[in-house]
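S.K.: Provided below are the primary sequence and the corresponding predicted coordinates.
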Amino acid sequence: MNSLLTNKTALVTGASRGIGKAMALKLADEGAAVVINYIKSKNEADLLAASINEKGGRAIAIQADVSKPGEIKRLFDETEQAFGNIDIVIANAADAIVKPLANCSEEDYDRIFNTNTKGVFFILQEAAKRIRDNGRIIVTSTGGTKMFFSETSLYLGSKGAVEQFVRVLSRELGNRKITVNALSPGFTDTDLLPERDRQVATDMSPLKRIGDPEDVAEVALFLASHAGRWITGQNIGAGGGVF
């Protein structure tokens, strides 16, 4: 019996751990050939690819720093060399700094915006050129852009920009039946969630828990599948009701 993503190829950036890992696993479970992008976590990425392959799936890990457009191009090149045409691109890689705006340096700004904003822009540009008709493009944003938190100016500013990229690109690719959406997790149990926020996150959700990466990955699967064909240019919240 065919799975939801049989004969599809998916590229997931920042996929060696956390939400990206859960997305890669979910897409692979539904039949997609998956490219697991990482920057430093080689062991984790290789183990994830091996676990997918051992279960009968198809996956490879590719190192690339998505803050550098040249490496993004190489990432897409190697994806096509491995699995052919690309059907699904998830721009998930991100970095965060928790620091008062007044204390942020130029180096802090460049670090966050180079990965979270510049990187996503050029991933979207490459995806627009290469993804097949009827493809799916998803950008991981954050529910924080709908809320107010101290010491998150760089992170939330960088994510606010990519939400606008999504809206514009959805208009530019709609004639090819390609959907482009942002997916905004709420508080999720990853290494990007500060310890200070864990109890308040639990209290804020009507469901009284922090999200699991798989909670977000299930929504990504919906958007990446045929079921998500009528949703584009949207920012889909997956935050357990906190925003």
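M.R.: Arrived safely. All values reported here derive from a predicted model rather than from experimental measurement.
S.K.: going by C-alpha atoms from here, please, whenever you check contacts or count neighbours.
M.R.: Will do.
S.K.: so where do the strands sit in the protein?
M.R.: 9-12, 33-38, 58-63, 88-91, 136-140, 179-185, 235-238 (DSSP state E).
S.K.: look up how far Gly135 lies from Lys159.
M.R.: Shown here: Lys159 relative to Gly135, a distance of 23 Å by C-alpha to C-alpha, to the nearest Å.
S.K.: any idea of the angle the longest helix along the chain forms with strand 179-185?
M.R.: Longest helix in the chain, counting residues (DSSP state H): helix 153-173. Here the directions of helix 153-173 and strand 179-185 differ by 160 degrees (axes from the mean of the first three to the mean of the last three C-alpha atoms, to 10 degrees).
S.K.: TSV for the strands of the chain, including mean neighbour count and distance to Ala49?
M.R.: Shown next, in TSV, are the strands of the chain (neighbours: other C-alpha atoms under 10 Å; distance: least, C-alpha to C-alpha, whole Å):
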stretch	mean neighbour count	distance to Ala49
strand 9-12	28	12
strand 33-38	29	7
strand 58-63	22	5
strand 88-91	28	17
strand 136-140	26	21
strand 179-185	27	24
strand 235-238	21	26
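S.K.: second structure follows, compare the two:
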Amino acid sequence: MSLSGKVVLITGAAKNLGAEIARSLAPLGPSLALHYNSQASKEAADALTKELVAANPENKVKFYTGDLRTAGAVEKIFKDVLQDFKRIDIVVNTVGKVLKKSITEISEEEYDDMFAINSKAAFFILKEAAKHVSHGGKIVTIVTSLLAAFTGMYTSYAGSKAPVEHFTRGVSKELQGRRISVNAIAPGPMDTRK
């Protein structure tokens, strides 16, 4: 499969799953518009850029930063990517936060933060992707296997990811006429300590 001439936007791409997806797609030839949240991830973003360009010198790779917990920040990322690349063919949203904690210990602030990162950001990324992804493009959201095989202590995490499945199904139906594939992937546990 070739993605030559395509533009892929991956949110949460400096580390962990997002970075692995960028590494997997890069040899297929797309331009990569990659996002990271804050200065804390800048060093990882710079290292990944060097790695991807060294391995795939024909690819254009550019990172964008922003806290996607606000609709305005999501809109800005899409606007900036479109300005730089002129199109977006594939969007992969890997933005997420895990909290392993008993419900009796979860504060209101933690609850709000989990839903802002896992649900609200996903909603507005889907909204902007629905507006801007090219006809015949692809949108992928990351949910969690904990929705099917609940293990406890992840109440706020699984609960904040559950709406994303429903958002994804709804957007899939809305975009059928433009032949845009919209899917949710539910990976299991990952080692993110690297």
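M.R.: Sure thing, it's come through. Since we're looking at a predicted model, the values are computed, not measured.
S.K.: let me see the TM-score of these two.
M.R.: Comparison of the two superposed chains (TM-score structural alignment, normalised by the length of the second structure) gives a TM-score of 0.94, and 190 aligned residues with a C-alpha RMSD of 1.3 Å.
S.K.: read off where the longest helix of the first structure ends up in the second structure.
M.R.: Aligned by TM-score structural alignment, helix 153-173 of the first structure falls on residues 155-175 of the second structure.
S.K.: so who does the residue mapped onto Asn116 of the first structure from the second structure touch?
M.R.: Here Asn116 of the first structure is matched to Asn118 in the second structure, going by TM-score structural alignment. The neighbours of Asn118 of the second structure, taking C-alpha atoms under 8 Å, 6 or more residues apart in numbering as the test, are Val95, Gly96, Lys97, Tyr157, Ser160, Lys161, Val164.
S.K.: give me the number of residues near the fourth one?
M.R.: Applying other C-alpha atoms under 10 Å, we find 24 residues neighbouring Tyr157 of the second structure.
S.K.: distance of it relative to Ala26 of the second structure?
M.R.: Tyr157 of the second structure is 30 Å from Ala26 of the second structure, by C-alpha to C-alpha.
S.K.: contacting residues around the residue positioned nearest the centre of the first structure?
M.R.: Nearest to the mean C-alpha position of the first structure, by C-alpha atoms, centre = their mean, lies Asn92 at 2.2 Å. By C-alpha under 8 Å, 6+ apart, the contact list for Asn92 of the first structure reads Val12, Thr13, Gly14, Ala15, Gly20, Val139, Thr140.
S.K.: again, only this time at 10 Å
M.R.: Contacts for Asn92 of the first structure (C-alpha atoms under 10 Å, 6 or more residues apart in numbering) come out as 11-15, 19-21, 23, 37, 116, 120, 138-141, 183.
S.K.: try Glu44 of the first structure
M.R.: Glu44 of the first structure touches Ala15, Ser16, Arg17, Lys21, Tyr38, Ala50, Ala61, counting by C-alpha under 10 Å, 6+ apart.
S.K.: map the first one onto the second structure.
M.R.: Spelled out, it's Ala15 of the first structure. So, by TM-score structural alignment, Ala15 of the first structure is matched to Ala13.
S.K.: relative to Pro27 of the second structure, how far out is the closest residue to its match other than its chain neighbours?
M.R.: Nearest residue to Ala13 of the second structure, sequence neighbours excluded (C-alpha to C-alpha, 6 or more residues apart in numbering): Ala19, at 4.6 Å. Counting by C-alpha to C-alpha, the gap between Ala19 of the second structure and Pro27 of the second structure amounts to 13 Å.
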